[in-house]
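Colleague: Provide a 3D model corresponding to the input given below.
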Amino acid sequence: MSSPIDLSGVFPAMCTPFDDDQRIDFETLQTDAQRLEAAGVDGLVPVGSTGESATLSHDEHVQVVEAVIEAVDDVPVIAGTGSNNTREALELSERAADAGADGLLLISPYYNKPEQRGLIEHYRTIADAVDLPQIVYNVPSRTGRNIEPDTAVELASHENIAGFKAASGDLGQIGEIAERTTDEDFAVVSGDDALTVPTISVGGTGTISVAANIEPERTCAMVGAALDGDYERARNLHHELGPLFRGLFVETNPIPVKEAMQIRGYGPARMRSPLSRLANEYREDLEAVLADLERDTTEVADAAERDR
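Modeller: All right, here's what the predicted structure looks like:
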């Protein structure tokens, strides 16, 4: 049985920065990991969808995981190792485990659209072979197949399957999975920033977040308030972050978040083809959203200073 991992809190789905020659910029990657750790996040998730895993080689996958592990001191690193090929997902998972990852995030097989029995076999094959906590990732908008609640509940009984990343947009389904796995050592985490607070309200434990790359402190405060049952504060922070949540998904993730990273000075906006830079029509709006959040932060800090 794998060592347990606490899936409560905020886990940024990290971007993978590229240099002018489309090579991974490891220095920026490690600086970013340290920035997020210092901001108080509860773990890091490199080489997922936000990390452009689809355009990384297997060796690059492992190199990114190793670099993030090396950069941080005291937060778990959960490596994205999913594929639509079970053998390939297993190989990536084994290599991430050998690299020292604390857990795995496995997107459900995409394009080939397996039946529910095929999804169960896929996840069990990897969980049987790799002794690390594993998170089943349901994002039907990318994969073309929903992981049904019965499937999620069956997978939750496996000792190495520790959680479920919910990005279906179906709060009823998310709540049902949380309800039916209450007696399991199993966490349901939001995979949709706009549904993080609602997900926690029906039994979720946190979020694997895109927005936390840009606003880690606010995201941590929002999730912490919700987990503490302070839904008034959580709701207020959700509304503060709402324009960012929407702005980061005006085009395919991670196009907008990489643009936001560049605007904030955290990393380059370069993408690997076939993804492209954010359309000019959206950049001005994104800049305005980020400026408003910075202004709010400054005003809060100034008020706190006056109160001292």
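Colleague: alpha carbons only for contacts and neighbour counts from here, please
Modeller: OK.
Colleague: Are there helices or strands packed against whichever strand or helix holds residue 298, and which ones?
Modeller: Element membership of residue 298, judged by DSSP states H and E, is helix 280-307. Counting contacts by 3 or more C-alpha pairs under 8 Å, 6 or more residues apart in numbering; DSSP states H and E, helix 280-307 is packed against helix 231-247, helix 255-264.
Colleague: Give the other helices and strands that the first one contacts.
Modeller: Other helices and strands packing on helix 231-247, by 3+ C-alpha pairs under 8 Å, 6+ apart, are helix 196-201, helix 216-227, helix 280-307.
Colleague: Apply 7 Å and report the result again.
Modeller: helix 216-227, helix 280-307 (3 or more C-alpha pairs under 7 Å, 6 or more residues apart in numbering; DSSP states H and E).
Colleague: circling back to that earlier point, just checking the distance from the helix holding residue 298 to the centre of its chain.
Modeller: Offset of helix 280-307 from its chain centre (C-alpha atoms, centre = their mean, to the nearest Å): 24 Å.
Colleague: in it, what counts as buried?
Modeller: By neighbour count on 16 or more other C-alpha atoms under 10 Å, the buried set for helix 280-307 is 283, 286, 287, 289, 290, 293.
Colleague: Looking at the residues you listed, which one is closest to residue 223?
Modeller: residue 293 (17.5 Å; C-alpha to C-alpha).
Colleague: ranges for the strands of this structure?
Modeller: Remark: strands assigned in the chain by DSSP state E are 9-12, 78-80, 103-107, 134-138, 161-166, 187-190, 206-209.
Colleague: and among those strands, the most buried is which?
Modeller: Greatest average neighbour count among these goes to strand 78-80 (a mean of 31), per mean count of other C-alpha atoms under 10 Å.
Colleague: Can you name every helix or strand that it contacts?
Modeller: strand 103-107.
Colleague: elements contacting the strand it packs on?
Modeller: Helices and strands touching strand 103-107, as assessed by 3+ C-alpha pairs under 7 Å, 6+ apart, comprise strand 78-80, strand 134-138.
Colleague: Could you export the ones you listed to CSV, including columns for distance to residue 88?
Modeller: Converted to CSV, the helices and strands packed on strand 103-107 look like this (distance: least, C-alpha to C-alpha, whole Å):
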stretch, distance to residue 88
strand 78-80, 12
strand 134-138, 16
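Colleague: now the other sequence, so there's something to compare against:
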Amino acid sequence: MKSSLPGYVPQGVVPAVLLPFNQDLSIDEASYRRHLDDLASVSGVTALTINGHSAEIHTLSFEEQQRALEITVDQVGDKLPVICGVYTESTLQAQRIARMAKAGGASCLLAFPPAVLMFRGEDRPEVFVDYYKALGDATDLPIVLFQFPKWTGLQLSMDTLVKACETVPTIVAIKDLCSDPALHEMQIRTLHALARPVNVMTTHSSWLMGSLAMGARGIISGAGSVIADLQVALFDAYQKGDMPKAAQVGERVYAAVQAFYAKPYIDWQARMKTALVLCGRLPNALVRPPLKAIDDAERARLSHWLGKAGLTSDTVYRNT
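Modeller: As a prediction, the model looks like this:
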């Protein structure tokens, strides 16, 4: 068993991995290992996130989450830190998952807020703080807090976000999906200026260039499961102030975003898996219900935008 990294703080490009399935919808462990190897081979990737939305975490049993972590740590744990998602409705179950992640060699947690809090949990902001504190009490692993859009009912107000970060010393970063550019910039300025700074990692793929220009310290994104190398090139260009390079890479990132995140948005996992099938990296694009496969018309649209992004079997993961 490879050990976790004490004091780990996420930054840079962190793809959120997909989870391939067999025809019976069990985990395709061989394809998963190849997918992990592909991402770990991309120069500039700083960590991998597992058991998140891109891995269809809503369908995974505790045992499957544990197995996914075992495979990941075994396959790439000597190369990259592993950030393990915590996705559940129950604080007690979240603590169980956190302890499993620690024992399994994860270096960090990605903490999703319990979906039950969408029922105006914002009116009781202390329940969010209590949830993250309970995770911090369960293990000493660093925590990435997942900040959601306002419309979900799961977004922490600025005051609550700061209180959570100040109350729970193991919160070291947020994955920001607030979907509000003004709030995003405020979070960057505020959290980076705390006495104990908290990194803002963006997942705003639809306006990634703007997000990086505001000072986000990294990217955690399911899109990275296909375009990790483009995300690395774009992030590096901003770090170096190379705006011509950023503009060049940004055109390709934009095309990939059109491929993955068009309406209906719910199909994005199926689209990314299909993209990797078209690029010869996955044997199938199976997703677990209630998600559905894309149809032929959508497959043709996807192929068009992949072409615009320069993504082929010869270039995927190495086209920059």
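Colleague: about what we covered before: let me have the helices and strands packed on helix 231-247 of structure 1 in a markdown table, extended by distance to residue 94 of structure 1.
Modeller: As requested, these are arranged in a markdown table below (distance: least, C-alpha to C-alpha, whole Å):
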| stretch | distance to residue 94 of structure 1 |
| --- | --- |
| helix 216-227 | 30 |
| helix 280-307 | 39 |
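Colleague: so which of those helices comes closest to residue 251 of structure 1?
Modeller: Nearest of these (C-alpha to C-alpha): helix 280-307, 8.8 Å.
Colleague: The closest one vs helix 216-227, what angle?
Modeller: Going by axes from the mean of the first three to the mean of the last three C-alpha atoms, to 10 degrees, helix 280-307 of structure 1 is angled at 70 degrees with respect to helix 216-227.
Colleague: how much space between the aligned residue in structure 1 for residue 221 of structure 2 and residue 181 of structure 1?
Modeller: In structure 1, the residue equivalent to residue 221 of structure 2 is residue 209, according to TM-score structural alignment. Separation of residue 209 of structure 1 from residue 181 of structure 1 (C-alpha to C-alpha, to the nearest Å): 22 Å.
Colleague: now swap in residue 85 of structure 1 and tell me
Modeller: Computed as C-alpha to C-alpha, the residue 85 of structure 1 to residue 181 of structure 1 distance reads 27 Å.
Colleague: Those two: which is more packed in?
Modeller: Between residue 85 of structure 1 and residue 181, counted using other C-alpha atoms under 10 Å, residue 181 has the larger neighbour count: 20 against 14.
Colleague: residues contacting the nearest residue to the more buried one once chain neighbours are set aside?
Modeller: Leaving out its chain neighbours, the residue that sits closest to residue 181 of structure 1 by C-alpha to C-alpha, 6 or more residues apart in numbering is residue 153, at 6.3 Å. If you count contacts by C-alpha atoms under 7 Å, 6 or more residues apart in numbering, residue 153 of structure 1 has them with 177, 180, 181.
Colleague: Can you get me a residue count around residue 65 of structure 2?
Modeller: When neighbours are counted by other C-alpha under 10 Å, residue 65 of structure 2 comes out with 22.
Colleague: where does the closest residue to it other than its chain neighbours sit relative to residue 87 of structure 2, distance-wise?
Modeller: Nearest non-adjacent residue to residue 65 of structure 2, counting by C-alpha to C-alpha, 6+ apart: residue 51, 6.3 Å away. Remark: distance between residue 51 of structure 2 and residue 87 of structure 2 (C-alpha to C-alpha) = 8 Å.
Colleague: which of the two has more neighbours?
Modeller: In terms of neighbours (other C-alpha under 10 Å), residue 51 is the more surrounded of residue 51 of structure 2 and residue 87; the figures are 25 against 22.
Colleague: which position in structure 1 aligns with the more buried one?
Modeller: Using TM-score structural alignment, the partner of residue 51 of structure 2 in structure 1 is residue 47.
Colleague: and what of residue 160 of structure 2?
Modeller: Checking TM-score structural alignment: residue 160 of structure 2 goes with residue 151.
Colleague: what's the answer for residue 21 of structure 2, then?
Modeller: Using TM-score structural alignment, residue 21 of structure 2 lines up with residue 18 in structure 1.
Colleague: OK, contacts around that match?
Modeller: Contacts of residue 18 of structure 1 by C-alpha under 7 Å, 6+ apart are 24, 25, 268, 270.
Colleague: just checking, which of the residues you listed belong to helices?
Modeller: Among these, no member falls in helices (DSSP state H).
Colleague: tell me which of those residues is nearest to residue 59 of structure 1?
Modeller: Taking those together and measuring to residue 59 of structure 1 by C-alpha to C-alpha, the closest member is residue 24, at 11.5 Å.
Colleague: Can you get me a residue count around the closest one?
Modeller: Residue 24 of structure 1 sits with 17 neighbouring residues when counted by other C-alpha under 10 Å.
Colleague: now it: how far from residue 177 of structure 1?
Modeller: 37 Å.
Colleague: And residue 58 of structure 1, by the same measure?
Modeller: 32 Å.
Colleague: between these two, who's got more neighbours?
Modeller: In this view residue 58 of structure 1 and residue 177 are compared by other C-alpha under 10 Å, and residue 177 has more residues nearby, 26 against 15.
Colleague: Residue 172 of structure 2 corresponds to which position in structure 1?
Modeller: Matched to structure 1 by TM-score structural alignment, residue 172 of structure 2 sits across from residue 162.
Colleague: list the contacts for that match?
Modeller: Taking C-alpha under 7 Å, 6+ apart, we find residue 162 of structure 1 in contact with 133, 134, 135, 156, 185, 186, 187.
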